[in-house]
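Asks: Sequence unavailable; structure follows:
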């Protein structure tokens, strides 16, 4: 299960009897209530009584995760297969690898009790303990599922943060975060219009990108860092955006949204084009909620005319299933005793079997 965005929970039930081509047996989702979303967002910033609030939200989330698990089993047909483990990423509220931690909210013991199943969670801590960023963790799964022997492929995960996986024939898998994807766009439209996200980028399409504001945003030090690198709300927040001064306060609201969309598109395109020099015929496949943003996908194709830009649906995996499927794969790797991280991606000193296990 994935809960890395502030929208809700995505879950899949997966058959890994053939690991290189896992079979999704069922899919289920739960959308966060407005109150839960706001409580989680508040906890991403320093505040009062954080420990108790985090513990209470972990219980709330775990009950929601259990509902998703029960629905998945019901949809797939209970008794037709053994559920070996539940892989649950939890909800990220702080990502501070430079300080040696990344914090995801989930009560693994409670989730095991509520489901009667083995639960695997806390996937990032092992990589960070070994000196890594703890992110991105999905490239190992992308490589297992999407690598082609002769075609350069790039997998672009557009969640709150954008991360890129490089699958170049003959080269080791690489990957890193490129910057914000939906995080700022979702935050801005929620603040201005009360909507959790901008369907298909329609509101952004009504505005115009403001070049000076865009240049100011692209001046963030993160974009100049070398991989391995990861980021989150600690770097890219509405408070950071509002620090751009009178540009934000004086522009039409939809122009700010259009500029934020262009920030995502430009930062992704810059990374892709730098990585694809010398590799002809490269293909880029997007997944995550941002892959449904028609305006964003259109801008990516315009900015990268030499790259084939499509969704992972064309590779047989719906864009909205990829992240949940990736954490199911990481749980499978934990059960198999296989390393789930890629040191060349995260910067860890060595491969690590990821995840903490809770028995019912």
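Replies: Right, received. Where do you want to start? None of these values were measured; they are calculated from a predicted model.
Asks: okay, CA-based contacts and neighbour counts for the rest of this
Replies: Will do.
Asks: And the residue positioned nearest the centre of the chain, how far from residue 104?
Replies: The chain has residue 159 as the residue nearest its centroid, 4.2 Å off, counting by C-alpha atoms, centre = their mean. Plainly put, residue 159 is 16 Å away from residue 104 if you go by C-alpha to C-alpha, to the nearest Å.
Asks: do the same with residue 96
Replies: 11 Å.
Asks: more neighbours, the two?
Replies: A side-by-side neighbour count of residue 96 and residue 104, using other C-alpha atoms under 10 Å, places residue 104 first with 23 against 17.
Asks: is it true that that one lies in a helix?
Replies: No - assigned with DSSP: H, G, I helix; E, B strand; the rest coil, residue 104 falls outside any helix and is strand.
Asks: And for it, nearest residue in space, chain neighbours not counted?
Replies: residue 92 (4.1 Å; C-alpha to C-alpha, 6 or more residues apart in numbering).
Asks: For the closest residue to residue 22 other than its chain neighbours, give me its contacts.
Replies: Here the nearest residue to residue 22 in space, its sequence neighbours aside, is residue 16; by C-alpha to C-alpha, 6+ apart that works out to 4.9 Å. Residues in contact with residue 16 (C-alpha atoms under 8 Å, 6 or more residues apart in numbering) are 22-23, 332.
Asks: just curious, which of the residues you listed is nearest to residue 286?
Replies: Closest approach between these and residue 286, by C-alpha to C-alpha: residue 22, at 18.9 Å.
Asks: Second structure follows, compare the two:
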């Protein structure tokens, strides 16, 4: 008998919602259906604005969370309709929420991470139990609260006796190193698609550089690349996580000082090289015996970026997760379905080796149907 869960993901790229209906009745979950929906322009703009301090934030955050829950509910309804499932057949929805601030271990030693969401409203709109707030328990246990996907990556992509890298290229890039000996390391590498998307929107009016064609038309600016790679976060040892709190337009603008005459396409090429270089360096540093790098997230659809990763890793097979059973845009949503499944089973969802928490913890809060 099917054991159905829904996973929802809206990441730092802010392009919209991805959702999966997944069956957990076998040892490895199977995605039954996938659905996605772009954010309305005004909601995307508000979510982006809330990544930075502003006026009347509490009011705006609350209303944005309501709008986000309604966007989530629309994707859930599409999944149910296309999968021929009734709400009563789905055990839970794993709804991560939209990260707008991520400052673990800062200020008072614990810090905070904030994901906008209204899981109570989502439970009301869908008639399905919702599991949300996955990060805060890990933070309370001394961890980074991120990344959370490596435990799922281990479950679906690991290979006995072989070290495998799994790279998620969302708004921020994060790497899981699945060791041949069963160990797992995971951490954020750098800006992922976030800076490239911002620059593309600013100069072409397009939300992203489709296939990396614009970046491919430019030339890397070596001095700018070195200035970008000098960011101290890149040299930090794991556990480490980051977000738009660091890699944001203001950060980029400060690095572009002195490069005001650079052609926009050349800057885009340099940003692509920056993203690829940070990921390559981390795999070489922490997974040097890897012969396979599985890439997921929207960046896996960027042909030029995938080529730059492969150029930096000549001895490694750089492959889309599509070739390993899960299309790139389904992996992170499936991870949150898996986390909801773990929560309802009273099983831990974090890996202390990844987040730096004091130990395994059951993550998330449950909002019953």
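Replies: Cool, the structure landed. Bear in mind that the values here come from a model prediction, so they are computed numbers and not experimental data.
Asks: What residue in the second structure is paired with the residue nearest to residue 22 of the first structure?
Replies: Under the alignment by TM-score structural alignment, residue 16 of the first structure pairs with residue 24 in the second structure.
Asks: Check residue 322 of the first structure too.
Replies: In the second structure, the residue matched to residue 322 of the first structure (TM-score structural alignment) is residue 331.
Asks: Surely that match touches residue 297?
Replies: Yes - judged on C-alpha atoms under 8 Å, residue 331 of the second structure makes contact with residue 297 at a distance of 7.2 Å.
Asks: circling back: tell me how far the match of residue 16 of the first structure lies from residue 34 of the second structure.
Replies: 15 Å.
Asks: Residue 168 of the second structure too?
Replies: 18 Å.
Asks: And for residue 284 of the second structure?
Replies: Per C-alpha to C-alpha, residue 284 of the second structure is found 33 Å from residue 34 of the second structure.
Asks: With neighbour numbers in mind, choose between the two.
Replies: residue 34 (23 against 13).
Asks: what about the strands in the second structure?
Replies: Shown for the second structure, the strands assigned by DSSP state E span residues 4-9, 16-23, 30-38, 90-95, 98-104, 111-116, 130-132, 164-169, 173-178, 184-190, 292-296, 317-320, 365-367.
Asks: Let me have these in TSV, adding distance to residue 246 of the second structure as columns.
Replies: TSV is the format used below for the strands of the second structure (distance: least, C-alpha to C-alpha, whole Å):
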stretch	distance to residue 246 of the second structure
strand 4-9	21
strand 16-23	21
strand 30-38	25
strand 90-95	24
strand 98-104	9
strand 111-116	14
strand 130-132	25
strand 164-169	17
strand 173-178	13
strand 184-190	9
strand 292-296	22
strand 317-320	27
strand 365-367	28
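Asks: Show me where the second structure has its helices.
Replies: Chain-ordered helices for the second structure, with DSSP state H as the definition, fall at 41-49, 57-83, 119-126, 136-140, 149-157, 194-204, 213-216, 222-229, 249-255, 264-286, 303-312, 331-344, 352-355.
Asks: most tightly surrounded among the ones you listed?
Replies: helix 331-344 (a mean of 27; mean count of other C-alpha atoms under 10 Å).
Asks: So what does residue 78 of the second structure match up with in the first structure?
Replies: By TM-score structural alignment, residue 78 of the second structure lines up with residue 71 in the first structure.
Asks: need the contact list for that match.
Replies: Contacts of residue 71 of the first structure by C-alpha under 8 Å, 6+ apart are residue 28.
Asks: What separation do you get for it and residue 247 of the first structure?
Replies: 47 Å.
Asks: Check residue 83 of the first structure too.
Replies: Going from residue 83 of the first structure to residue 247 of the first structure by C-alpha to C-alpha gives 53 Å.
Asks: Check residue 123 of the first structure too.
Replies: 40 Å.
Asks: Compare these two and say which is more crowded by neighbours.
Replies: Ranked by neighbour count (other C-alpha under 10 Å), residue 123 of the first structure and residue 247 place residue 123 first, with 28 against 16.
Asks: Show me what that one lines up with in the second structure.
Replies: In the second structure, the residue paired with residue 123 of the first structure is residue 134, using TM-score structural alignment.
Asks: Ok, residue 352 of the first structure next?
Replies: Matched by TM-score structural alignment, residue 352 of the first structure corresponds to residue 361 in the second structure.
Asks: counterpart of residue 333 of the first structure in the second structure?
Replies: Using TM-score structural alignment, residue 333 of the first structure pairs with residue 342 in the second structure.
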